[in-house]
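Engineer: Sequence unavailable; structure follows:
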């Protein structure tokens, strides 16, 4: 894993990057939780998602949004942070010109940014959105959602409750052939205290199944 500085739209962006083992390794971008709530790329959930993609042979990057850590700029309530994410994805694509797949993942505020990025970037093949705070942010912009992915939360989450997420998803449509999967980690709160392994296992199962299906489609088996 390399510590890198990227020249971003609001100044430098502090990031961590692991290069995949192949020239066309799939790529994944991981987005952290709310900067004003102490969120950084060093958050345990963010690191777990990063490690998950790394262990599957992805070129993977996580970074600090503007104004966090050594990243320059100031918090911009999502607009600037979405710009950061898009810029970093461009940077990743410049490092791997023909990635086999492109995934995005995010936790809490980062999940909200992840889903917005998904709507703007047609090259994204899949997503993992952990605990998007549907009670704070409207998800109806996912209309129609252009790629399949997983939205997961804890059943004891008081910040991004499963009920709020389910209510928000009633307004969401998906493109033909795409599916938004939902799952819940029993006993988990918003921070996945003592439940991080359960969350990682659930996300790993979804990612593995998705990659297996994508490979079979690529080889013309289905």
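Structural biologist: Alright, I've got the coordinates. Just so it is clear, the model here is predicted, and its values are computed rather than measured.
Engineer: Please count neighbours and contacts with C-alpha atoms only from this point.
Structural biologist: Will do.
Engineer: From the centroid of this protein, which residue is nearest?
Structural biologist: In the chain, the centroid-proximal residue (Cα atoms, centre = their mean) is residue 105; its distance is 1.1 Å.
Engineer: Wasn't it part of a strand?
Structural biologist: Yes - read with DSSP: H, G, I helix; E, B strand; the rest coil, residue 105 is one of the residues of a strand.
Engineer: so which strand or helix has residue 85?
Structural biologist: For residue 85, the enclosing helix or strand under DSSP states H and E is helix 79-95.
Engineer: residues making contact with that helix?
Structural biologist: 6, 8-9, 27, 29, 31, 61, 65-66, 75, 99, 113, 116-117 (Cα atoms under 8 Å, 6 or more residues apart in numbering).
Engineer: which two in those are spaced the farthest apart?
Structural biologist: 75 and 99 (30.9 Å; Cα to Cα).
Engineer: Residue 27 is in contact with the residue nearest to the centre of the chain, correct?
Structural biologist: No - assessed by Cα atoms under 8 Å, residue 105 is found out of contact with residue 27, at 11.0 Å.
Engineer: related to what we said a few turns ago, would TSV of the contacts of helix 79-95 with distance to residue 186 and secondary structure be doable?
Structural biologist: Formatted as TSV, those follow (distance: Cα to Cα, whole Å; DSSP: H, G, I helix; E, B strand; the rest coil):
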residue	distance to residue 186	secondary structure
6	38	strand
8	39	strand
9	40	coil
27	30	strand
29	26	strand
31	23	strand
61	29	strand
65	30	coil
66	33	coil
75	33	coil
99	35	coil
113	25	helix
116	27	helix
117	28	helix
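Engineer: here comes the other one, which I'd like you to weigh against the first:
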């Protein structure tokens, strides 16, 4: 559980990026940026997959940052097929690191779900010359659907996919893993939103965080 929860507003290319920042109960070990699914299909920072990942990060001492993408909640702008969203997140990272240097001195975890995986992957690939995340977690990866640039992900990237994903077929996730030489962890019978499988998802995230 979070010790405290606050609203923080970053400035992206299209204006305000409304974020929730949650602080762990114990000593701060770093921070996590967790990105939500498709804004035009109900995706928002309170999505249950996003909050599951976020709470797991909190339990490991990470400050959890959950922004709303353009056009969602109080965030300004309109959907930009991951291009604008990636640019916004790049500015958010810079601003968060300047505003909360103590949190950012520890580990940095970058995570995304569905559409958020495409933004996360392209954000990671845009951080040339800057500090890169210590862990990348992509659940229900839909990176190729919104890709606008070359992708370079670290070998420690974790890809988690549902066997019965009805939005992003398993074969698509496997093709992405194959193209980037990354293993894919498949949760049997899990749907795109991991209905009834969130505890399994949590366990997989925990395993990666324990390795930091």
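Structural biologist: On my side now, so go ahead. This structure is a prediction, so every number in the text was calculated from the model and none was measured.
Engineer: And the TM-score between them?
Structural biologist: In this superposition the chains share a TM-score of 0.86, using TM-score structural alignment, normalised by the length of structure 2; 202 aligned residues with a Cα RMSD of 2.1 Å.
Engineer: Off-centre distance for the helix holding residue 85 of structure 1?
Structural biologist: How far helix 79-95 of structure 1 lies from its chain's middle: 13 Å, per Cα atoms, centre = their mean, to the nearest Å.
Engineer: for that helix, which positions count as buried?
Structural biologist: 80-89, 92 (16 or more other Cα atoms under 10 Å).
Engineer: can you list those in JSON lines and add distance to residue 154 of structure 1?
Structural biologist: Below are the buried residues of helix 79-95 of structure 1 laid out as JSON lines (distance: Cα to Cα, whole Å):
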{"residue": "80", "distance to residue 154 of structure 1": "28"}
{"residue": "81", "distance to residue 154 of structure 1": "25"}
{"residue": "82", "distance to residue 154 of structure 1": "25"}
{"residue": "83", "distance to residue 154 of structure 1": "29"}
{"residue": "84", "distance to residue 154 of structure 1": "28"}
{"residue": "85", "distance to residue 154 of structure 1": "25"}
{"residue": "86", "distance to residue 154 of structure 1": "28"}
{"residue": "87", "distance to residue 154 of structure 1": "31"}
{"residue": "88", "distance to residue 154 of structure 1": "29"}
{"residue": "89", "distance to residue 154 of structure 1": "28"}
{"residue": "92", "distance to residue 154 of structure 1": "31"}
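Engineer: Looking at the residues you listed, which two lie furthest apart in space?
Structural biologist: Taking Cα to Cα, no two of the buried residues of helix 79-95 of structure 1 sit farther apart than 80 and 92, at 18.4 Å.
Engineer: quick one, what contacts the closest residue to residue 5 of structure 2 other than its chain neighbours?
Structural biologist: Nearest residue to residue 5 of structure 2 in three dimensions, chain neighbours excluded: residue 22, at 4.4 Å (Cα to Cα, 6 or more residues apart in numbering). Counting by Cα under 8 Å, 6+ apart, residue 22 of structure 2 touches 2-6, 58, 63-65.
Engineer: Tell me which residues touch residue 29 of structure 1, please.
Structural biologist: 60-62, 89, 103-105.
Engineer: at 6 Å what do you get?
Structural biologist: 60-61, 104 (Cα atoms under 6 Å, 6 or more residues apart in numbering).
Engineer: Any chance of JSON lines for those residues, columns distance to residue 35 of structure 1?
Structural biologist: Formatted as JSON lines, these follow (distance: Cα to Cα, whole Å):
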{"residue": "60", "distance to residue 35 of structure 1": "21"}
{"residue": "61", "distance to residue 35 of structure 1": "18"}
{"residue": "104", "distance to residue 35 of structure 1": "19"}
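Engineer: Which one (most neighbours) among those?
Structural biologist: residue 60 (29 neighbours; other Cα atoms under 10 Å).
Engineer: Is it correct that that residue is in contact with residue 28?
Structural biologist: Yes - Residue 60 of structure 1 lies in contact with residue 28 (Cα atoms under 6 Å); the separation is 4.7 Å.
Engineer: on that earlier part again, the residue nearest to the centre of structure 1 -> structure 2?
Structural biologist: Applying TM-score structural alignment, one finds that residue 105 of structure 1 aligns to residue 111 in structure 2.
Engineer: and its match, how far is that from residue 134 of structure 2?
Structural biologist: In this structure, residue 111 of structure 2 lies at 11 Å from residue 134 of structure 2, with Cα to Cα, to the nearest Å as the measure.
Engineer: Same check on residue 85 of structure 2?
Structural biologist: For residue 85 of structure 2, the distance to residue 134 of structure 2 - Cα to Cα - is 21 Å.
Engineer: now swap in residue 3 of structure 2 and tell me
Structural biologist: 24 Å.
Engineer: neighbour-wise, which of those two wins?
Structural biologist: Neighbours were counted for residue 3 of structure 2 and for residue 134 using other Cα under 10 Å; residue 134 has more, 16 against 10.
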